[in-house]
Structures are given as structure tokens and as C-alpha cells.
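>>> build me a structure from this.
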Amino acid sequence: MTNRQIAAMETKKKLMAAAKELIREKGLANTSIAEITSRCGVANGTFYTYFKRKEDVIFALSRETYQEVLDQALIHPGTFLERLTFFAVTFTGCIENSGLKLCQEWVRNTVDPDLIENEDDRGKLAFDMQSVAKMLESGIERGELKSDTPVEVLSHTLIDVLYGQMLCWDMSGGTYGFVERTEEFCRLFLGAMMAPYMQNL
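Next up is the predicted model:
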């Protein structure tokens, strides 16, 4: 990678970090591109080198964060259920730590896929389902889950739960802990949900 490419990556990271801070503080509607560029010390035009509009920053933040969540969960030590719990809790932790405003903006800008301009960003739901599917496939490969485990059905169901919890947390105005709610689900229901597919090791 050339010095120029490294510098470009650093500039994009700065823009994303500044946008994340501002959106958490003020919401997307009250954040201008000028404020984002000013906060990280670059010219306004620099923003458009990396993003077409400010909504695109939210999608970029989302893609980067949740790939890291999957990568960490796949190598997390412990049993299959411990790794899956780690994935679910870390997933929701990233959302809660990003702040209610950022989460609400993300939901607002992704509910209608036709409004998303970048094709990569249209597939966030599919990406999250595929992430859970990879967790399940890893469990099968390690001999922790039965080979006939219904990967597609289970991945859809788990993401339905996490997205449903996220929407309820949004609609409540963040009046309870999103991570706590996920930990409660994992503690009370995840084991029973996965029990029919676990190998007797």
C-alpha cells in the first residue's frame, strides 16, 4: 500500500470518527458536512472524495463495525453457546455504545431499501443473517452442532430477535439497557433454542 493510500484511509477514518461523535451528540439531521470536516480538520470537499451524502457515513460505520464483531466472535474462546452469546451481546453493545440517536438514524435510513443509494449498504440485514449463519456453520465444522442444523432458519430467527430488540429499544427512547436485554435473552432462551441441535460432546 502506498503512502497516498494510507493517508486516504486515515482521512476516511477521521471523517467517520468525527461524524459518529457529532451524530451521537446532535443526530444526523442537525449535523452538517461542514461540521464533520471541521471537526477532523479537512476541507469540505474532502468529504465528497469518500461519501456522496452524510447518510453514507452511517452505513460505512456499520459495515466496518459488524465485520469486526463477527471476526472476534468466531475466535472467541469457549463453547459454541459462549461464542454465540458473545456475538449477540457484542452486536447489541456496539449499537448501544454508538448511542440512541445514531441507531435511530440508521433505522430511519435503512427501513426502505429503495432509498439506499449504495448497493453494498442495501444488504445490511442479509449481512447480519450471514454473520449468524457463519457462526452456526463454524459450530458444525467444530463438531459442536449436528450436521443437519437448520442454519438458515436459525440465523433468520436470531437476527429477528436482535433487530426486534433494537427497534423496541429505539422506540422506548433507550429507557432500558439494550445489552442487558440481550444478555437476559441469551441466559434464559438461547440454550433452549439451540439444545435440539447440540452434539452430546
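>>> C-alpha only now, for contacts and for neighbours.
OK.
>>> give the contact list for the residue most central in space within the chain.
For the chain, the residue nearest the mean C-alpha position is Y66 (4.0 Å; CA atoms, centre = their mean). Listed by CA atoms under 8 Å, 6 or more residues apart in numbering, the contact partners of Y66 are 91, 128.
>>> just how off-centre is the helix ranked longest in the chain within its chain?
Taking DSSP state H as the criterion, the chain has its longest helix at helix 3-26. Computed by CA atoms, centre = their mean, to the nearest Å, the chain-centroid distance of helix 3-26 equals 18 Å.
>>> which element is the residue nearest to the centre of the chain on?
In the assignment (DSSP states H and E), Y66 maps to helix 55-75.
>>> which other helices and strands does whichever helix or strand comes after that helix contact?
For helix 55-75, the following helix or strand on the C-terminal side (DSSP H and E) is helix 80-98. Applying 3 or more CA pairs under 8 Å, 6 or more residues apart in numbering; DSSP states H and E, one finds that helix 80-98 contacts helix 55-75, helix 151-171, helix 178-185.
>>> could you also give me the structure for this second sequence? I'd like to compare it with the first:
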Amino acid sequence: MGLTRKEQAARSRQKLLDAACELIRKNGYDATSISDITQACGMSPGNFYNYFKSKEDLILAIEREPYDSFFDELEKISDQATINQLCNYIKYYVDIAVNKFGVGYNRQWYAQHMRPREDLEKPTKLEITINECRQILTHGVQSGELAHNTPVEDLSEYIAFELHGMNICHIMSEGTFDAMAWTDKYCAYVENVMLKPYFVH
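Now for the predicted structure:
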């Protein structure tokens, strides 16, 4: 049985997303044209506009896919110790930022998010990151692993700020900053400094 029209459209859209992410990661945003993207998918440039309004619109669509899956990842590791959940989350975040997106995409992603926002009710990526960290830490408090006086809100913000700071350092260094090595050190810092006072023994 063949694909339905809706399934074909979803597959074509995904091809555009995957091709654009790879081309932008390798060549940078400015050096990647809509024609380059559609050619990589075996489509005509006109097909692009069936799915996206512009190349800028495509950037935001690329972003949403893996980061939206964070909540699925959190569900998969919800039975693990809080520090393991948090470190797995941090490593997952960095892996996407560095290995999936890379400098070329991330540079444009931040440029997009520095512009005035049209939809003020929609949460920013920073707010989403804070919320995901908050979800893990709140679960730790509720499960009794972390003390009730754990400053969940402050810690969630600190971790989110550090993750975005890491990404900016990776961009500014043109990818020479070793984000993966930083991740291991940062996870140790989160466990042994940030959360240590609040672990319930």
C-alpha cells in the first residue's frame, strides 16, 4: 500500500529539514541557498514554499524537531537518579548543539533569536531549557532525593544559562572549543558543587 498524500508531504518536509541542517552545518547559512537544499532532495525550488515561508522559517523548524524530543528523552530516563537524569539531559543537549547542528547552523539560530519577537506568548528556547531542568530537579525533590529547600528555580536557570553559554563559546571558537570535554567537567561540577548541599543521604 502506497503512502497517503499527508504521509508523502511529511516525508518531503522531513527531507528538506534534514538536507538543510546538513548543508548549513557544513557550509554555513549564507552559503546555503534554497536551491541547494531542494537540489539535495531532488526537488524543484518551488516545492520548498509548499512547506516553509522562507529560509529563516526553515531554521526555526529545524530547531524544534530535536529539542521537542527532549521531553520524550526525559520520560525514558525518569526512573534514573536525579543526577543521572540531569547529566544525561546536559549531554543530550550538547550532542545536538555540537554534533547535529554545528557552528554554521547555531550561528544563524542565535541571530534569529536576537531579533524582536513577534509571538510573545510562545516560550523562548531559554525558557524551554529552564523548564526542562526544572522538571528534572522538581522530580528529585518529590522523590526525596533532593531536600525540600533545594533552590530549583535558581539551579534550573544557572544550568540553562551555562548550556547556552557553552553553545556561544563553541560558535565563537569556530568549533575548536571542546564542548564534549566541557560537558564531562560540567556534569561533575553540577553533582559535586551545585547539588551536593541538597542531596538527602
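>>> what's the TM-score here?
The TM-score (TM-score structural alignment, normalised by the length of the first structure) is 0.87; 197 aligned residues with a CA RMSD of 2.2 Å.
>>> now the next helix or strand after the longest helix of the first structure on the second structure. Mean distance?
Helices and strands here follow DSSP H and E; after helix 3-26 of the first structure, the next one along the chain is helix 33-39. Overlaying the second structure shows helix 33-39 of the first structure at a mean distance of 1.1 Å from the equivalent residues (mean CA distance after the TM-score superposition for the first structure).
>>> give me the stretch of the second structure that helix 33-39 of the first structure matches.
Counting by TM-score structural alignment, helix 33-39 of the first structure pairs with residues 34-40 of the second structure.
>>> would you mind listing the buried residues in the matching stretch?
Buried residues in stretch 34-40 of the second structure, defined by neighbour count with 16 or more other CA atoms under 10 Å: 34, 36-38, 40.
>>> and stretch 178-191 of the second structure, by the same measure?
Under 16+ other CA under 10 Å, the buried positions of stretch 178-191 of the second structure are 179, 183, 186-187, 190-191.
>>> rewinding a little: now, which of the buried residues of stretch 34-40 of the second structure sits nearest V141 of the second structure?
I37 (46.3 Å; CA to CA).
>>> shouldn't A20 of the second structure be in contact with S35?
No: under the criterion of CA atoms under 8 Å, A20 of the second structure makes no contact with S35, lying 10.4 Å away.
>>> how many neighbours does the closest residue to D148 of the first structure other than its chain neighbours have?
Once flanking residues are discounted, D148 of the first structure sits nearest to Y197: 7.9 Å by CA to CA, 6 or more residues apart in numbering. Look at Y197 of the first structure: counted by other CA atoms under 10 Å, it has 16 neighbours.
>>> E144 of the first structure now?
Residues lying near E144 of the first structure (other CA under 10 Å) number 19.
>>> what residues sit buried inside the longest helix of the first structure?
Going by neighbour count (16+ other CA under 10 Å), the buried part of helix 3-26 of the first structure is 11-12, 14-24.
>>> quick one: which helix or strand includes G46 of the second structure?
In this assignment (DSSP H and E), G46 of the second structure forms part of helix 45-48.
>>> roughly how far apart are E152 of the first structure and S98 of the first structure?
Here E152 of the first structure is placed at a distance of 29 Å from S98 of the first structure (CA to CA, to the nearest Å).
>>> more crowded one of these two?
Remark: of E152 of the first structure and S98, S98 carries more neighbours, 16 against 13, as counted by other CA under 10 Å.
>>> my guess is the more buried one contacts L22. True?
No: contact between S98 of the first structure and L22 fails when scored by CA under 8 Å: they sit 11.0 Å apart.
>>> just to revisit the earlier point, what is the most widely separated pair among the buried residues of helix 3-26 of the first structure?
Among the buried residues of helix 3-26 of the first structure, T11 and R24 lie farthest apart (CA to CA), at 20.0 Å.
>>> list the contacts of P77 of the first structure.
Shown in contact with P77 of the first structure (CA under 8 Å, 6+ apart): R83.
>>> that older thread, what would the helices and strands packed on helix 80-98 of the first structure look like in CSV with distance to T2 of the first structure?
Output for these, formatted as CSV (distance: least, CA to CA, whole Å):
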stretch, distance to T2 of the first structure
helix 55-75, 22
helix 151-171, 39
helix 178-185, 40
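>>> so for T110 of the first structure, which of those helices sits nearest?
helix 55-75 (8.9 Å).
>>> for the closest one, which positions count as buried?
The neighbour-count check on helix 55-75 of the first structure (16+ other CA under 10 Å) flags 55-63, 66, 69-70, 73-74 as buried.
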